[in-house]
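**Student:** I would like the atomic coordinates for the input below:
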Amino acid sequence: MNAKKRIEELREIIEYHNEKYYDEEQPEITDYEYDQLARELEELENKYPEYVTADSPTQKVGGSVKRELRKVEHDVPVISLQNVFTKEEIYSFVNRVYSQVSNPKFVVEMKIDGLSVMLRYHNGKLTEGITRGNGQVGESVYENILEIKSIPKEIPTKLTYLEVRGEVYMSNETFERIIQKDTDGQKYKTPRNLAAGTLRQLDPSVVRERNLDIFVFNLEISEGKDFTSHSETLEWLEKQGFTTVPEYKICTTADEIWRYVSEIGEKRSSLSFGIDGAVIKVDNLNDRRILGMTSRVPKWAVAFKYPPEQKETVIKDIKVQIGRTGRLTPLAHLEPVILAGTEVSKATLHNQDFIDSKDIQIGDTVVIQKAGDIIPEVVRSIPEKRPSSAVKYTIPQKCPICNSPTVRDDNGADIRCSGNECFAQMIRGVIYFASKDAMDIEGLGPSKVESLMSEGYIRDIADIYHLGEFRDELIEKGIIGREKSIDNLLNAIDKSKENDLDQLITGFGIKNVGKQTARVLTSNFADLDEISNATYDQLIMLPDFGEVVANSVLNFFSQNSTRDLIDKLKKAGVNTKSRVSEISKDDRFTGKTFVITGTLPNLRRDEATQLIQMYGGKVSGSVSKKTSFVLAGEEAGSKLTKAEELGIKIIDEEEFNNMLK
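**Tutor:** Purely as a prediction, here's the structure:
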């Protein structure tokens, strides 16, 4: 797989998991696995800066703002920390700090696994509680914060304004008690999930019943009182009645830091609350100012992420799951084992090559990694513990759902069902069509799709737009919710009819065609009919189109089933015209690379990015000699400095708008 394709694939995967983690509080992978994906993307973007875009997950905080709650702008941006994974990286961080400041001290803290909130106090009284959101804008959860007993509603020192940052969490004991009860139909598998979902409830009484707690770990603003060190602020916060992050330790050497990080790691499974790492911070606040920040993270702190916990168990059976593209994914059914309080009974085996390379057989004893709340991965088999009854496994030559032949990808490891009417594929295809990355039909999640398809209301994506005909019947049956929920869904479906064509093409789930490729198609063709009738010679000339992508598009639109589907969508009133194709014929930015930095007066970064791409330009996340223009707003930072050093032309929003006229 080439670098560009892998970068695009990683971005889509990470954005999906960002939404699951930040917006839905239902993560599907462990923090460690997420960190490895993010690290791979960052390394690739550093190696290939020409592929960096302003909307890359590496350039922003993950979460968005939940629509039902009031938006609140942060007084201090809520930033993330640089993750490190090895002893050597910790020592490198400490040595770098020592090279820039004299005799530094460090505070080592547990990294609590919960939901970050900012608490605001005016004249000693609690006035607001705000979630992290996207780092710039969060959402008010003030009414819910009032229900958390450990948060002081008034403090003895009446500062004009105080803001502190903490982590709202749920103890393991409370989680075990609550999870047995009704949790709004959600499958909260960890205390972190349930704490986050609870804090964002619209009914404060739910928060009161679920007994949330908080550890405060940072003082953000203290008008009228100055401090010299982080540890001093923690001591003062304790005197004000806050419960601060427990058992923090002041260290002076890398050896001392590593010993304490290791000590935390050894006892993390026995703690009464969840942690997902340890944080190492420079203690002196003036030293922090000297060390400064990069464009995204402070240089005075790092977060150490512990590797997954591992345990042995036995593979009882192996079965396959069918994905939306027909991919058969083997799944190991395990002898249940508890990892850090979570029962694990399944683990993905990825593909046949994975099974063969790790010599995995049914009946084997295997090592699995800590799951958290997901299906874990098998690390290795233990052949010396293999019973004589062990059986080798081969992915079936026929789909277990529709009995169609299975075929292996050319030059790939994946095996797919060749059937076009495979029910498992159809379900996952409809789920993807309705997802945020495609048609963004709010309320049409996986469980509702599966229910509607199992009941026969949806057979293909076009049937989504006929659900309104069954409104009364759906309300009566209650298979996807009550009247209000169904009406909200039907409204969201109607709204999606007006989406631009690139969202529809993305939703088709064409193999090798993602959001960027769909945007290229709609930028060069006026409507879906033109795309359907495009020739190979036309497609191969498009930006970033190669033989594989061109043939994927041709193959999809050549099928009779596709043409029937398009006819049904048109009759349902779904937009099939491109709103950007006319403007995209103007290629004034072709061959030009832009870097966007700082806050623009009127345009959001994604809006500026879209304009540049519509006119044939590219957007990168880092400044290099290949950069044509740096579009700079307020607080542009290091990218502006580098552009000046390299002699890159710097423009503001007004000049950018003039370039568009």
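
**Student:** CA atoms for contacts and neighbours, from now on please.
**Tutor:** Noted.

**Student:** What ranges does the stretch 151-300 of the chain have for its helices?
**Tutor:** Taking DSSP state H, counting those that start in this stretch as the test, the helices found in the stretch 151-300 of the chain are 172-178, 191-199, 204-210, 230-239, 254-267, 285-291.

**Student:** To compare with the earlier structure, here is another sequence to fold:
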Amino acid sequence: MDKPSLDEARDRAQALRAKLDYHAYRYYALDDPEISDAEFDRLLGELQDIEARHPELVVPESYTQRVGGYVSPQFASVAHAQRMYSIDDAMTIEELDRWLARTDEALGATPERPVAYTCELKIDGLGVAATYRDGRFVRAATRGDGSVGEDVTLNVRTIGDVPARLADAGLAGLPHGGAGEAVEVRGEVYMAKSAFARLNEERDLAGKPVFANPRNAAAGSLRQKDPRVTASRDLATFIYAVADPAMVQVSTQAQFLDWLRSCGFSVNPHAERCESAAAVHEYCAQALANRNGLDYDIDGVVVKVDSFAQQQALGFTSRAPRWAIAFKFPPEEKETVLREIRVQVGRTGFLTPVAEFDPVTVAGSTIARATLHNMDEVRRRNVRVGDTIVVHKAGDVIPAVVGPVLSKRPADSVPFEMPATCPSCGSPVVHEEGEVAYRCISIDCPAQSLERLEHWQSRKAMDIDGMGPEMIGRLVDAGLLRDVADIYSLTVGQVAALPTGRTYRTRAKGHDVGDPIPTGRRTAEKLVAQIEASKSRPLSRVLFGLGIVHVGSSVADALATAFPSVELLRAATEEELAQVDGVGPVVASSVAEFFSIPENLEVLARLGAAGVTMADEPPTAPERPQTLAGLTFVLTGSLQGMTRDEAGAALKALGAKVSGSVSKRTSYVVAGEAAGSKLAKAESLGVPVLDQAALERVLETGEPPAPADPA
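**Tutor:** Next comes the predicted model:
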């Protein structure tokens, strides 16, 4: 096979950077990963290989050149005293051995003078840095992007094992006894498994959605706007690092951990000093064997050169220390029997096969189902109903089917095939030749209806707080909801009387033990008020909420700008729709199809009669001169101090058009931190790129970007 050309390598590198940025955002910013750590590391490894073969393709914004993570605009930004680096991963013992051998060679190790390593458990939590001045706690921040984090000082103050003042024994290990000195220590905020179980039980009893795993619970708890919520969540810490080792009067990592204990910090008790590769192996094997017996989640072992002097000699790459590596545990795998491949129908009619198997405990919790994604994936994994299958949790979080144990396959098993008719409504299933997706085309499909209801109330659509999946399920079961228009006929009395699915455990006024607990008037009033408020959402949000195939929030915004009423949009031809920037023929065909279905038009008429926005207000005279009229901007990446939506609104106030996609007609692309594929496309098309400083000058002066502005 021929080696890829430079152009092919460049295209693949750009695609990998976009994928890595997207999945890093899901993990760090949303605490909602879509892929496993192993799959993320595989993508990163492929990008590293390409850049190693073609150094000319390395760019500063590449994920290989920076620390993963994001800074939320919800909190004030904090600059770390020193950069918080990532740690490179070893996915196998062989990779770990190669790193140990390279490190020993770089440090001139001999049998008489071996390199010592400190091994520590890799805690699955949220990285945090805490600053102490004159021995007193003054500030805490998340890791963020490595250089800048989120200020979570008030929340960290509520964590019981974070000392408000360093103990005298620890202060004695700082210059001048800590007087006039500031020291930044680092570690992990986590939630114990037992605390996680209690929290989810409490949330379930209160009718609130439960957390997926302890890490998500810890991250969500630390990022609360109200510190009282954080205080109620029973968080804990393990501290293991310092921004500037020269601040502490010790010379090794093992000694440093002892110093942390003398200060009053919580330090993991399982750290060990190892003087050989065999000792490191033994530590990793013991940690893997004992992981499920711990009351907190770990996903590997961090191996560090023990000597601070040797650490300094090895230094850092652009994103990670050369003196440390994280040996990642392989996912725990169990065998079970696949009983059924059930097909789910999504909001837009796409059919997804889901494996249903005998319950089995994996990585500390019981799983009984896992998505198989699509028909191609079913064929690739070669699984059949009745098979004994191997399952694991990808990244110790997401249930996944590894594959079948072929030696245990029943003789009468048959390959799985997607149904010809929708399992929810019986309508024909459409599958275009060469496409992966199978889709139900019926607008009346009950399964799609449920998904559409959930999409309609989501934050980027109509943003109806309190109408989550559980509430929608109860309303549907009660016969009160069939489509999105039904939401606007709900009354306080109807919602208040809804059963919550729980029963009274003790006698209460007017209720006996075992009586169903209703939703209640207070909750119902809040929900109905939220529904009323949603009527005034702009047309773009309505269009996005309708769940039209291929219409995301940016396309909905473009359509509402070009056709500022439902009537105008309905009357537009496919050719007219396709002319809208960011739409094109595929999206235009989908929009036209949506407005050609009588059932959809009936729902829109009922929404309009209920008072939901069907047309945006005519634009008033602009408050600022429209100095950017005729210019089209595309925003990508994260901005400091403002969201992309806020920046887009400010540009529109000056007359600019803001698009969600880059084309030859784009005037400028604004590239923030972790900009992805849109930046790459702008560079390939020769579209001028602005950094945040240039954007801020444009917004301040109201003048188009000067030729020197592009980054």
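
**Student:** one step back: out of the helices of the stretch 151-300 of the first structure, which comes closest to Arg6 of the first structure?
**Tutor:** Among the helices of the stretch 151-300 of the first structure, the nearest to Arg6 of the first structure by C-alpha to C-alpha is helix 191-199 (29.5 Å).

**Student:** what's the mean distance for the closest one versus the second structure?
**Tutor:** Helix 191-199 of the first structure, aligned to the second structure and superposed, deviates on average by 4.9 Å (mean C-alpha distance after the TM-score superposition for the first structure).

**Student:** counterpart of Glu188 of the second structure in the first structure?
**Tutor:** Residue correspondence to the first structure (TM-score structural alignment): Glu188 of the second structure is matched to Glu167.

**Student:** Hmm, its match is touching Ile112, no?
**Tutor:** Yes - counting by C-alpha atoms under 8 Å, Glu167 of the first structure does reach Ile112; the two are 6.5 Å apart.

**Student:** Between these two, which contacts overlap?
**Tutor:** Here Glu167 of the first structure and Ile112 have Phe215 as joint contacts, going by C-alpha atoms under 8 Å, 6 or more residues apart in numbering.

**Student:** higher neighbour count, these two?
**Tutor:** More crowded of Glu167 of the first structure and Ile112, by other C-alpha atoms under 10 Å: Ile112, with 25 against 22.

**Student:** so what's that one up against?
**Tutor:** Shown here is Ile112 of the first structure, whose contacts under the criterion C-alpha under 8 Å, 6+ apart are 167, 169, 215, 245, 273-277.

**Student:** same thing but 10 Å
**Tutor:** 166-169, 192, 214-217, 245-246, 273-279 (C-alpha atoms under 10 Å, 6 or more residues apart in numbering).

**Student:** How about Ser194 of the second structure?
**Tutor:** Contacts for Ser194 of the second structure (C-alpha under 10 Å, 6+ apart) come out as 214, 234, 295-296.

**Student:** repeat for Leu640 of the first structure
**Tutor:** So Leu640 of the first structure contacts 595-598, 623, 630-633, 646, 648, 650 (C-alpha under 10 Å, 6+ apart).

**Student:** Give me the buried subset of the contacts of Ile112 of the first structure.
**Tutor:** 166-169, 192, 214-217, 245, 273-279 (16 or more other C-alpha atoms under 10 Å).

**Student:** Take those and keep only those in strands.
**Tutor:** Judged by DSSP state E, strands contain the following of those: 166-169, 214-217, 275-279.
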